[in-house]
Structure formats: structure tokens, C-alpha cells
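1. sequence first, then the predicted structure:
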Amino acid sequence: MARSGNAGSSRRDRRKRSGGPSSGPAAGRPSVSAEGAIIIFAKAPVPGTVKTRMCPPLIPDEAASLHGSLVMDAVERTRSLRGFDVFLACTPGMDHPFFQTLAARHRIRLCDQVGEDLGQRMDHALTAAFTRGYAHAVIVGTDIPNLAARHYERATALLQTTDVVLGPTEDGGYYLVGAKHPVPALFADIPWSTGEVLTQSLAGAERAGLIVGLLDPERDLDTFDDIRAFLHNDAGSGRLSTRTGNVLHTLIQRHGEASPG
């Protein structure tokens, strides 16, 4: 198991690394317009399929409204970035009207998520990015209201000296994964949707001899109590979009303060 370290630090396995990072786009690969790829993993905001752990007290329509706002935040906050092409990896499919509207409004590309579980889907997305010729790629979810350009910039900086970058969440998962070559070992045999995701991912990275860098931890929004905690602790940071802030405050007004735990 890889030892825990400070945020932003790197981890080096004591054994000799097996193989090195890719040196750049291989000959014959399709040309790309940027060095890096940002891949936003997103579900369509269909009531009853998103933010289900918030229901109750939320009703499915409210949960879907919040989810849709968070997806839009994730896309909009990539607009100021330079050096990245942005992809929206969609489920159930990129033909959903929500995704088509986002693609028309913003300069992003759509693709489908491919794989049986989250690990397979992330592995496929990263491998596809490197096949296209990107030198590094970052995958993010849509549950972090404070996700900002600084996260991508710090991840890119860490990838200069690491194989993998992870952004831990406070519940034991991670909100961001970046790499500069395929890392299938990072996604193998992980108990997804549990508090062991980060720990087991770090252990897999250590077994594979991968150097891992860590970003600062962030709070994700999975439960109604997460909304309460976020508004109490983080909303004053100034990084919350007006749209999502209004949604969160409306939900608190409607349903009251959720009891801790």
C-alpha cells in the first residue's frame, strides 16, 4: 500500500519502475489541436438516475436540476484554459439533448463512456486520448462545486515529474485523475463507490511502480448533508457559480437543515 503524503506531493515506489512514460504522440496518430485533453465524465440529468443518495429529502426532479447545474459548471470552467481540448464523456449516450445543447453552446467534443464499470470507462477514455496523440490527459467528475482552472494547472505541473495525479475527496474517493500514458493498473480491482477507492488505487499504483502526485482534497456533493456542510464551510470561497449557489440555497430553504451523519 502506498503511504499517505501531503497534498501536492509525489510518491515513488522503492522498486525500479517498469517502463517509462510515453515521450509524446506516436507517428501516424491523428493530429490534435492541444497538448492536453480534459475529459469530463457526466451523466445526463435524468430524474431518478442522478444524485439518488440525496432522495429523500430531495425529489428526483430537484436532484436532476442540481446535477445538471454541476455538469454545466464543469464545462464552463474549462473555457479560460489554454493548452487543452475538452471532451464530455457521456452516459447514457452523447445523443442526449442535454449533451447536444452543451456541445453547441461551448467548444467541446462529445464521446460516449465505454466499459462495464467506472474503472474500465476511465481506462478506455485515457487510452483513447493517448491514441489520438495527446501528451497528457485529465479526467474529472462533476460533483465538485469548487472545481476550477487551478486544479487542472496544478495537475499538469505535477505530471511533469509523476506518472499519475489524483485529486482526493474527503469521503475516500477522488475527483480527478490525470496521466501521461495508459495506466490500466490504477483501475484494476477497485471497489468503486466505497470509501476504499483512493487507498486501493494508490496500492495498485505502487504495485505497478507508478509515481503518483496528489492534489489538495475537496468535498464532493453526494448527499443532502454534503450540501449543508458545503454551504457552511466552503460557499464563502467565491468559487461557487451563481447558478449552482442559487440551486443549493433553494434546496436548503425547501428541505431545511439535514441532521448530521
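-> It's in.
2. make it CA atoms for all contacts and neighbour counts henceforth
-> Noted.
3. quick one: end-to-end distance for stretch 164-178.
-> Terminal residues of stretch 164-178 are spaced 6 Å apart (CA to CA, to the nearest Å).
4. give me the contacts around it.
-> Identification of contacts with stretch 164-178 by CA atoms under 8 Å, 6 or more residues apart in numbering yields 136-141, 143-144, 155-156, 158-159, 179-180, 193-199, 210-220.
5. gap between P182 and L126?
-> Using CA to CA, P182 is found at 6 Å from L126.
6. just the ones of the contacts of stretch 164-178 in helices?
-> A155, T156, L158, V197, L198, T199 (DSSP state H).
7. isn't the third one right next to G213, touching?
-> Yes. With contacts counted by CA atoms under 8 Å, L158 reaches G213, the gap being 6.2 Å.
8. check it against this one:
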Amino acid sequence: MTAVVVIAKACLPGRVKTRLTPPFSPEQAARLAAASLDDTLATVAALPVGRRVLFFDGFGIADAPASAAGFEVVPQPAGSLDERLAHVFDLLDEPTLLVGMDTPQVGAAHVAAALDGFAGGEALADLPPAPCPDAWFGPAADGGFWALALRRPRGDVLRGVPMSRADTGAQQLRRLRDAGLRVALLPTLTDVDTAAEARQVAAGVPGSRFAAELARIAAELGRAA
């Protein structure tokens, strides 16, 4: 059984997407975060996997969004981000793909390689099977990462990696390889942290909840002006 984990926090004003303020208000930034999370959960809900987990930083499981229906809700422990990520990879036993809530553009095609790899993939009839990767790594355009998949989950390959830095992705990838893991890369995606990134991502997924919420906020700001 394959597990997909979405790591997220409660979308409360002043607590999420603070780099979007300004130009957006804390309430508008929280609405964008909620739309991004809803899009991500909808994508994961449609994936052909056996287990879906919302790894949630909130005030209680009851605070999880309605879009998490059908997901196991696992509360995040206290600690730094690397410790929390390590915790969930220590907690699960099955092949696990972790994605963040900041890439509402993520679709099934972006994670297909990892999920197909977990399932064994399909070797070409006239070629010997290639060694299957142990891990799949999704780089983010800002130097971080938006996804990490491990065939055999283990938290030690995350614990101690400095997070929220321009070299976080490079350091995490190095840690995986230094542990002797065969790593394959997923597509590079843009995390939404700034207004410019929000507009860029929304333009690529015009039918998404995220794009619709950004359009509503733009209209509000236009009226306010």
C-alpha cells in the first residue's frame, strides 16, 4: 500500500502565507492558503493510492478543512520543520510520498513517476529492468523542495537538514545520496510565497480553486483602490 502525505497548517490570518502581506491582507493571504490546500487535497484524493494522510499543524483535528474528508489526520508534533518531517517518515511503514500545501498546481502527472515506481513500473520487453529508485525528489524553484518520496520511509535522511533556505533542496538531495539512496527527480515546481508567484501559478491552472480565489481578491483590491 502506498501512502501520500500532505503537510499543512491551519489557514488562519497572520499564521500562513505571511510573505503575501502586503499586498494582500492577512485574511486574504489565509484564503489563498486555504484554496491552495483544497486544490492539493483534491489532487491527492484522486490518486490511485491506498492511504491518504493530512499531516496537520492546527489547534485540533476538528480544525482540518472539509476537503480533507477521507484523509487520516495526523497532528504535527512540536519542533523544527526537519524534525516534523522526520517524524512522519518514521511514523509510516509503507512507500510514502510527501507533498506540501504551497503548490496548488500539482497534478497527477507531477507525481506519476514516484507512484509508478512504487508500483514496480513497467520494464520494456527488450530491455533488462533498470534498478528502481529508492527516492524521488521534487525541487522547488526557490531552492527548496515540494515533494519527497521514499520507498522505505526513514526520518534520519531529513533530520538535521536546514530548512527554509535557498540551499535546502541541494542539502536534502545531498543527504539522500550520501545515505546511499538511488534518487530520481520529479519536475521542478514553484512554491507560492509571494504575490508574483501567486499570479504565475494561478495563470498555469486557471480552473483551480486557487486561481478563482486570487481573482476574487484582485477584484476586492481593485474596489478598495
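-> Received, thanks. Given the structure is predicted, the values throughout are model-derived calculations rather than measurements.
9. quantify their similarity with the TM-score.
-> The TM-score (TM-score structural alignment, normalised by the length of the second structure) is 0.85; 210 aligned residues with a CA RMSD of 2.0 Å.
10. which one's more surrounded, P182 and L126 of the first structure?
-> Neighbour count, other CA atoms under 10 Å: between P182 of the first structure and L126, L126 has more, with 27 against 22.
11. ok, now which ones touch the aligned residue in the second structure for that one?
-> Here L126 of the first structure is matched to F89 in the second structure, going by TM-score structural alignment. When contacts are counted by CA under 8 Å, 6+ apart, F89 of the second structure touches T96, P153, R154, G155.
12. which one (most neighbours) among those?
-> T96 (27 neighbours).
13. and R52 of the second structure, which of the three is it?
-> Following DSSP: H, G, I helix; E, B strand; the rest coil, we place R52 of the second structure in the strand state.
14. what's the counterpart of it in the first structure?
-> By TM-score structural alignment, R52 of the second structure lines up with V86.
15. cool, and A147 of the second structure?
-> The alignment partner of A147 of the second structure in the first structure, by TM-score structural alignment, is L176.
16. next one: that match from S80 of the first structure, what distance?
-> When distance is defined by CA to CA, L176 of the first structure is 18 Å away from S80 of the first structure.
17. before we move on, back to that, narrow the contacts of stretch 164-178 of the first structure to those that are buried.
-> Neighbour-count burial within those applies to 136-141, 143-144, 155-156, 158-159, 179-180, 197-199, 210-215, 217-220; the criterion is 16 or more other CA atoms under 10 Å.
18. mean per-residue distance, the top helix by length along the first structure versus the second structure.
-> In the first structure, assigned by DSSP H, the helix with the most residues is helix 60-76. Comparison of helix 60-76 of the first structure with the second structure after fitting gives an average deviation of 0.9 Å (mean CA distance after the TM-score superposition for the first structure).
19. what range does that helix cover in the second structure?
-> Mapped onto the second structure using TM-score structural alignment, helix 60-76 of the first structure spans residues 26-42.
20. so how far is stretch 158-168 of the second structure off the chain centroid?
-> Its chain's C-alpha centre and that of stretch 158-168 of the second structure lie 15 Å apart, by CA atoms, centre = their mean, to the nearest Å.
21. which residues in the second structure form helices?
-> Along the second structure, counting by DSSP H, helices occupy 26-45, 81-91, 108-119, 168-178, 195-204, 209-224.
22. okay, those helices, which one's buried deepest?
-> Of all the helices of the second structure, helix 26-45 has the most neighbours on average by mean count of other CA atoms under 10 Å, namely a mean of 23.
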